[in-house]
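**Q** I would like the atomic coordinates for the input below:
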Amino acid sequence: MTKARSSLISIEATPYYHCVSRCVRRSFLCGYDEQAQQSYEHRRSWIEKRLLALAGAFCIDVCAYAIMSNHYHVVLHINVEKAKTLSNVEVVERWLAFHHGPALVQRFMQGDELSEAETERCNEMIEEWRKRLVSISWFMRLINQHIASEANREDNCTGHFWEGRFKSQALLDEKAVAAAMAYVDLNPVRAAIAEAPETSDYTSVKARIDAIESNQKSLAGLFPFAGNPRESMPDGIPFRLMDYLALVDWTGRQERDDKHGHIDNALPSLLERLGFDAKSWLETCTRIEQGGIVGTETAIKDALPHLHRKRLSGFRIPSQ
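**A** From the prediction side, this is the model:
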């Protein structure tokens, strides 16, 4: 039975979410169709470009992504404070980057004089758009509708392309965020379509590694790493980038070579800060998609009222 979005997504519970959208057709979204002898690999770039473009317009940051043959993963951060600081003009510019605006708003943007009633109506629409700019449902809708339309046009057909609803998981603490990001970035390695993170095409980890190699200071569309939590913490993921890359590399080698716990002396420092040991971390990374809530038992209990739930459910990460 499907759950209401209010029980899955609540900014009061957490700004971080892991989302998965899957294709319903037998043919692959981005893979190679053996029966038709046709490749759809070029569609990976469609999703990547759309995802990062929307991140530039919405107040939703992309922490991690992986685009697979018949589904894609994203770890998203809802940036409510950023939305609050946007002027009305900035809200309109961001929303109209992907929509046709009504004539009233076009007049507002042109600086035309509006009546009191028109101004009130215009402000109502803008405030509704401001809310949508922090809505994961709208964010995912604008990815999937666009890709479905393009794929249907290419396939010369109509009908559903995606499952009716995307899956979302609330990531309640730093442990859950780190585990979900590593899980997403390692999808191609686990699926045996890439040998290492740096060769995993259409993933955020490869994009970040490529940016380092080309001396890019920032990467458009991706939420930056802000370093370990401290006073005057800047906006960003609460880890150090190099710690995270070491963590992903170490985790990928453990899962692929089945060396669980064999090289504990090489554990990345990020695991120590988060309070993980090798065994519990690897178990978490292989089971991250279980349940709609991910976090320690304490974090899950605290989040239940915000997610309109009464029962303790979801994937519980060990506290120690």
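
**Q** CA atoms for contacts and neighbours, from now on please.
**A** Noted.

**Q** so where do the strands sit in the stretch 1-150 of the chain?
**A** Per DSSP state E, counting those that start in this stretch, the stretch 1-150 of the chain has strands spanning 16-22, 32-33, 38-39, 60-67, 71-78. These are given in chain order.

**Q** Tabulate these (TSV), appending distance to Glu127 and mean neighbour count.
**A** Below are the strands of the stretch 1-150 of the chain laid out as TSV (distance: least, C-alpha to C-alpha, whole Å; neighbours: other C-alpha atoms under 10 Å):
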stretch	distance to Glu127	mean neighbour count
strand 16-22	23	24
strand 32-33	44	16
strand 38-39	43	13
strand 60-67	17	26
strand 71-78	17	24
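
**Q** Between those, which one is closest to Asp210.
**A** strand 60-67 (14.5 Å; C-alpha to C-alpha).

**Q** rewinding a little: can you list the strands of the stretch 1-150 of the chain in CSV and add distance to Pro234?
**A** Formatted as CSV, the strands of the stretch 1-150 of the chain follow (distance: least, C-alpha to C-alpha, whole Å):
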stretch, distance to Pro234
strand 16-22, 16
strand 32-33, 42
strand 38-39, 43
strand 60-67, 14
strand 71-78, 14
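
**Q** Here is the second sequence; please produce its structure so I can put it next to the first one:
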Amino acid sequence: MPRPPRAEQFSPDEVCIVHVTQRCVRRAFLAGVDAVTGKDYSCRREWIRRRMESLASVFSIDILSYSVMSSHVHVILRNRPDVLAKWSDAEVALRWLKVFPGHRLEEHLAEPTENDVQTLVRDKQRLKTIRQRLADISWFMRALSEPIARRANKVDECTGHFWEGRFKAQRIVDETGLLACSMYVDLNPVRAAMADAPDHSPHTSAYDRIEAAKGKQIDSAAFDLKPIPTEAAAKATRDTPVESVRQQQGTKRANPTGRQVLRDGWLAPLPLDSGTLSSDPQSHTKGFRSSDRGFLSLSLSDYVRLLRWVAQHGNDKVKVPRSLAKTLESLGIDVSMWREIVWHWNAYFGQSSCIGRRESMQADAERTGHHWHRGQSRASACFI
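**A** Alright, predicted model coming up:
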């Protein structure tokens, strides 16, 4: 069964949650130490994390979970057209120009000016297209992948493809599937024997949340959502040597806003706020992420306890503690199958374009005009 079209899996016009995987094409590692050449590519993990953090501040897309592995990246994304609808035309134009400044004669002209923003605002047809793209998961992945590929090629002094192709996408259709997929993503380094616990797995969302709970802060990589005054930009162009401005821009881009943020401040909060009306988009106002809406009906402490327990026991035949079993059962998960799902994820959902309980997968297949999704029968063994 061929992979379904992107338009069937997600749309920028409706809220949907998607598990995305992007894999490196080369024998050389995406990140980590290449056992053949001995080269250390570990710094690329932070390139990718910081790029995701930057994009989280401008796209109307929530980053729920992620992990950066040696040869591939996992991200769970939720697009938010409801948040996008609250943004003014000027906001949309500025956010777009921060990521896609267009063709410029000089690198130091890449920062958008007030005139650039107003010029784009006046082009209503283009602005309509751009507004839709800011909630499009495909455009988010393009903005993530292309700069990383260019930077890696420059460091490696080579040309050609860096990623093996377009990202793989799996639509997540219920909270049960979301919890399972989120834990699979967070525990990838443990499953790969790169770490012994989520607490020791940098460049994963679990690690970021655990460190943030301790008060750990980092320099923010969020874009500074303020246009440069046109007159100031013109004066800088006339009076400042190009090389000097390039050096200043390079320093500024390392921390554009000059602020610090909790290590998970750019990620979507984990627990859902049951006291908030579902129609409220919960737009984020501090400039680090799209919204303040959570995505799971359990607390961060319960989620971390569950992660640590699965990481410790792996696929051993050890009874699940009653307190954790109640949490799983309340979400419709077969306790006896839980570790099996997380530890052998690809056997159940590796070839599926959809993740969730069998009835949810069936409903999604009917939505797209199909009779079934691959993996439905295996999903029935996992969930109650």
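
**Q** TM-score of the superposed pair?
**A** Scored by TM-score structural alignment, normalised by the length of structure 1, the superposition of the two chains gives a TM-score of 0.88; 310 aligned residues with a C-alpha RMSD of 2.6 Å.

**Q** sorry, back to before: which stretch among the strands of the stretch 1-150 of structure 1 comes nearest Arg287 of structure 1?
**A** strand 16-22 (13.1 Å).

**Q** distance between the closest one and the chain's centre?
**A** 6 Å (C-alpha atoms, centre = their mean, to the nearest Å).

**Q** how far apart are that strand and its match in structure 2?
**A** Following the fit onto structure 2, the mean deviation recorded for strand 16-22 of structure 1 is 0.5 Å by mean C-alpha distance after the TM-score superposition for structure 1.

**Q** Could you check the angle that strand makes with strand 60-67?
**A** 40 degrees (axes from the mean of the first three to the mean of the last three C-alpha atoms, to 10 degrees).

**Q** helices or strands up against strand 16-22 of structure 1?
**A** The contact analysis (3 or more C-alpha pairs under 8 Å, 6 or more residues apart in numbering; DSSP states H and E) places strand 16-22 of structure 1 against strand 71-78, strand 167-171.

**Q** Now do that strand and strand 167-171, the angle between them.
**A** 160 degrees.

**Q** Residues in contact with strand 16-22 of structure 1: which ones?
**A** Outside strand 16-22 of structure 1, the residues that touch it by C-alpha atoms under 8 Å, 6 or more residues apart in numbering are 9, 70-78, 162-163, 165-172, 177, 180.

**Q** go again using 7 Å as the cut-off
**A** 70-78, 162-163, 166-171, 180 (C-alpha atoms under 7 Å, 6 or more residues apart in numbering).

**Q** residues contacting the nearest residue to Asp89 of structure 2 once chain neighbours are set aside?
**A** Nearest residue to Asp89 of structure 2 in three dimensions, chain neighbours excluded: Val121, at 6.0 Å (C-alpha to C-alpha, 6 or more residues apart in numbering). Counting by C-alpha under 7 Å, 6+ apart, Val121 of structure 2 touches Asp89, Ala90, Ala93, Leu127.

**Q** same check, this time on Asp334 of structure 2
**A** Cys382, Phe383, Ile384.

**Q** Buried subset of those residues as a ChimeraX selection?
**A** Buried members of those, defined by 16 or more other C-alpha atoms under 10 Å, are picked up in ChimeraX with:
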select :382,383
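
**Q** ok, back up a step: just the buried ones from the contacts of Val121 of structure 2?
**A** Asp89, Ala90, Ala93, Leu127.

**Q** about what we covered before: greatest separation within the contacts of Val121 of structure 2: which pair is it?
**A** Longest span within the contacts of Val121 of structure 2, C-alpha to C-alpha: Ala90 and Leu127, 9.6 Å.

**Q** what residue of structure 2 takes the place of Phe276 of structure 1?
**A** Correspondence of Phe276 of structure 1 to structure 2, assessed by TM-score structural alignment: Ile333.
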